[in-house]
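> Following is a predicted model, sequence given first.
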Amino acid sequence: MSLPTTTKIDAAVLRKVSDGANEIVRGLDAVNQTGRDCWIIYLALEKLDADTRRRWIERSMDKDSPTLDDFFKFLDDRCEELELSKGELVTVGKAATQGDKPKRKALNDTLFIRPSIQRDLFVVCLRFRMYKFVFSADIVKMFRQIWVSSKHRDFQRIIWREDPSEQIKHFQLCTVTYGTSCAPFLAVRVLEQLASDHRHEFPNAAKILLEDFYVDDVLTGANKLGKWVSNTNSITEDPDSSTQLTQSSPVKVLGLYWHPGKDTLTYNVGLSANPSCTKRQVLSDVSRIFDPLGLMAPVVVQFKILFQRLWLLNLDWDDPLLNKLADDWLKWRADLDTLQQFQLPRLVVNDADNIELHGFSDASIKAYAAVVYSRVIHDDGSISVSIVAAKTRVAHSSNNLCHAWNFAEHFY
């Protein structure tokens, strides 16, 4: 059951949302599903217009845990109110529409969206594997630390009141606001400006700002450490800090799972239990596999091939898979659980004077792939080999293997 979405204040749509939510409740009750109230309220609120959401928040502020009965009563009261007096309101990010023509413009409709200047995620993750000593961190509340020019703050006006009995107050947001279309550009552009302004004073820090940041996350390190000196233990022992050194449990850095204690990379694919065998479910599962360096390429390519086959069969999103395809998919899906046992050394052993890069590529009528390994010969004669990165692509439906040659040339 899907719920309708509205950006307009419309009693008819609100009643459809209420009916749809009630149907979901009945379905969950049939399978004895408990703890559903907060989830259903959240799901339904996402579908409502901004003014209705605000009214619900104000109405539920004096209750610790509003129930579904409270929510459905609110929707009924709201519908009755709207049926007596109809109105419309534009949400912050989207403009209300009438037919194909926008009635009013929202802020995001008028902002200038610059091209993306954030770092290449592949490059940031790859460089993270090249340092012997590494750390990860993020800028706390990054957007809230960037001032917006005073002449532009009037475009970031919001209304608020602590209690429904109070008059609505108008406020200006003075910092970059999450949800505005230009926010990611402004955040990255500020880091670039800081690096430019202070590169002579802090050349190493400026280099890290320009190369090792992905928006507000930093993955960086060094191959040699000097004499570390500090006048405080709070660097590692601050109880109010989330700083963690060489811990045994993994931390998530830019989608990768890193074990600082073991210095290994692992994967955690959170798939739902008892899946439905449909094209929609296959795409949902594939999208959960985040692998920017292609280290899971032999596994991921199987799902890519399957998904291409589903497209060629012209199946609708919720059509059941053919028996053979469903069996293959469920088998591969079960194999994904074993990936949680897979561990790969984070460090790619490298030496500027003694490193060799070996690239391999291959192709079939179904897919083609390329992989790069590093090979380092140490002074004692020992050899270290590390996988650096890999890529796969599904072959074109024409089965033209010339695509594989072009792919390999591009990768190398």
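Noted; the coordinates are in hand.

> switch to C-alpha atoms for all contacts and neighbour counts from now on
Fine.

> Break down the stretch 151-300 of the chain into its strands, ranges please.
For the stretch 151-300 of the chain, strands defined by DSSP state E, counting those that start in this stretch occupy the ranges 157-160, 169-172, 213-214, 217-222, 251-253, 256-259, 264-266.

> Check it against this one:
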Amino acid sequence: MYRSVLVNPNQRDLQLIVWRDEPSKPLAVYKLNTVTYGTASAPFLSVRCLKQLAAECSDLEVKRVINNDIYVDDLLTSSDDKVKLLKICKGTVDALKSGCFTLRKWVFNFEVREGAYPMSPNDNNIIDTFRNLNFGEHSQCRTLGLGWCNVSDDFNFNTQLQQATSNVTKRTILSSVSQIFDPLGLLSPSIIIGKVLLQRLWLLKLQWDDPLPADILRTWNRFVDSLSHLSSIKIPRHAFQCDGTRVELHIFTDASQTAYGACAYVRTVCDDRVVVKLLMSKGKVAPLKPVSIPRLELCGALLGAKLYDKDYYPLSPGHFLIGRPLTAPVCEDDLQHLPVHRLSRYQRVEQLRQQFWTRWASEYISELQIRAKWRENAELKPDTLVLIKDVALPPLKWQLGRVVRTIPGDDGIARVADIRTASGVIRRSYTKICPLVREE
């Protein structure tokens, strides 16, 4: 990839090398005309060229793929439609080829063959482009120890560590644990054992090349032996179901004196089944300084909130009444706009909760309101349970009631309704009425 990017002629004198094949020959000076691997500017220059090709591309989908789905020289993209995906890939090939970046070694999770998908005559060359580039029916694509089977569409792990009976030091353990590539935290329950072992070595104040105690060496050997079972773990790449009617994100956190962690599951409700799949997880070792279990649980809650920026807190009925758990202490301060580095762990979780409540009050509540825009008669049915919105009162004091009757206007469309509450019958406009149970 780097050799496809030319360097400005004014800067090529900074890339001079001296070389000779034999000591008896005179020294020769070579000038490198392209970006050189190993220089500090090489990644930026190559990626900047990709960004420029995306900026010059007229196809919005291809521009999105080049900007968001390329990591250095690897492309990973997807689509719900196979024909659309092939067209996107063909457009990406043409766009990058105009800048001398040739894409090859394509891997698809479906068979690419002529006549398999409905295409126009002008698009038949797309199949020819990728038919001979697909690695095969049972190909394995690996990147830094993370494997992907294109047929089953599963992730697998092929990390293998050599067990050493002697000369095991803190340096070798750190090097071995760092070899396990797990960007989504799918192996956190296994990797955390090695991290805890490293923490024990720090507590013993051993030097990098000091021999390890016998008990730690035995623990390390058992950990290396257990890694052989990682190859049997298969993680579905596609966590979402295409035919789902409702998708939920559930985040669980837990903590102990040794470590704490969080995991996120995607729960998809389909017409005839419910599918739950692991999305990501993250684990951390407990601090060296002794910390109470409640504080570690709070660390786990913060870690769970960070798994996804918009899913701030585990939902409970109290969130939909007052914006916080019913048993949680009230935080009087508004922390929404304070910088993160100025907050404690508790204040950070409270900040995320306040942001969630603000969005729920301003976005979700408005979705419950009927917005017919006066074009059709979308009357509230009698006895419908409603929440009467009042911006002057806190949510805990908003009134509940049931619709008694609706009052139509001169055009026959109802815009206000009478509602029976605990204090009597009141009349409110539809913009202040939020049905809690929407009947189909």
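In hand now; what should we look at? Keep in mind that what you see is a predicted model, and the values were worked out from it rather than measured.

> Tell me which of the strands of the stretch 151-300 of the first structure lies nearest to residue 396 of the first structure.
strand 256-259 (29.7 Å; C-alpha to C-alpha).

> For that closest one, give me the average deviation versus the second structure.
With mean C-alpha distance after the TM-score superposition for the first structure, strand 256-259 of the first structure departs from the second structure by a mean of 1.0 Å once superposed.

> so where in the second structure does that strand end up aligned?
The alignment of strand 256-259 of the first structure onto the second structure (TM-score structural alignment) covers residues 146-149.

> Alignment lookup: residue 362 of the first structure to the second structure.
So, by TM-score structural alignment, residue 362 of the first structure is matched to residue 254.

> Could you double-check that its match sits in contact with residue 261?
Yes: between residue 254 of the second structure and residue 261 a contact is recorded at 5.8 Å, counting by C-alpha atoms under 8 Å.

> who's more crowded, these two?
residue 261 (26 against 19; other C-alpha atoms under 10 Å).

> Within the helices and strands, which one has the more buried one?
Per DSSP states H and E, residue 261 of the second structure falls inside strand 259-269.

> quick one on the thing from earlier: could you dump the strands of the stretch 151-300 of the first structure into a markdown table and include mean neighbour count and distance to residue 147 of the first structure?
Formatted as a markdown table, those follow (neighbours: other C-alpha atoms under 10 Å; distance: least, C-alpha to C-alpha, whole Å):
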| stretch | mean neighbour count | distance to residue 147 of the first structure |
| --- | --- | --- |
| strand 157-160 | 12 | 15 |
| strand 169-172 | 12 | 12 |
| strand 213-214 | 22 | 20 |
| strand 217-222 | 19 | 20 |
| strand 251-253 | 16 | 27 |
| strand 256-259 | 20 | 31 |
| strand 264-266 | 19 | 37 |
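
> follow-up on the earlier one: now the common contact residues for residue 254 and residue 261 of the second structure.
residue 300 (C-alpha atoms under 8 Å, 6 or more residues apart in numbering).

> residue closest to the middle of the second structure?
Closest residue to the average C-alpha location of the second structure: residue 308 at 6.9 Å, with C-alpha atoms, centre = their mean.

> could you measure that one against residue 399 of the second structure, distance?
33 Å (C-alpha to C-alpha, to the nearest Å).

> cool, and residue 65 of the second structure?
Distance from residue 65 of the second structure to residue 399 of the second structure, counting by C-alpha to C-alpha: 49 Å.

> Repeat that for residue 70 of the second structure.
Separation of residue 70 of the second structure from residue 399 of the second structure (C-alpha to C-alpha) stands at 52 Å.

> and what of residue 366 of the second structure?
For residue 366 of the second structure, the distance to residue 399 of the second structure - C-alpha to C-alpha - is 16 Å.

> so residue 388 of the first structure touches residue 372, yeah?
Yes: using C-alpha under 8 Å, residue 388 of the first structure makes contact with residue 372 at a distance of 5.6 Å.

> Break down the stretch 1-150 of the second structure into its helices, ranges please.
42-56, 60-68, 82-97, 124-131 (DSSP state H, counting those that start in this stretch).
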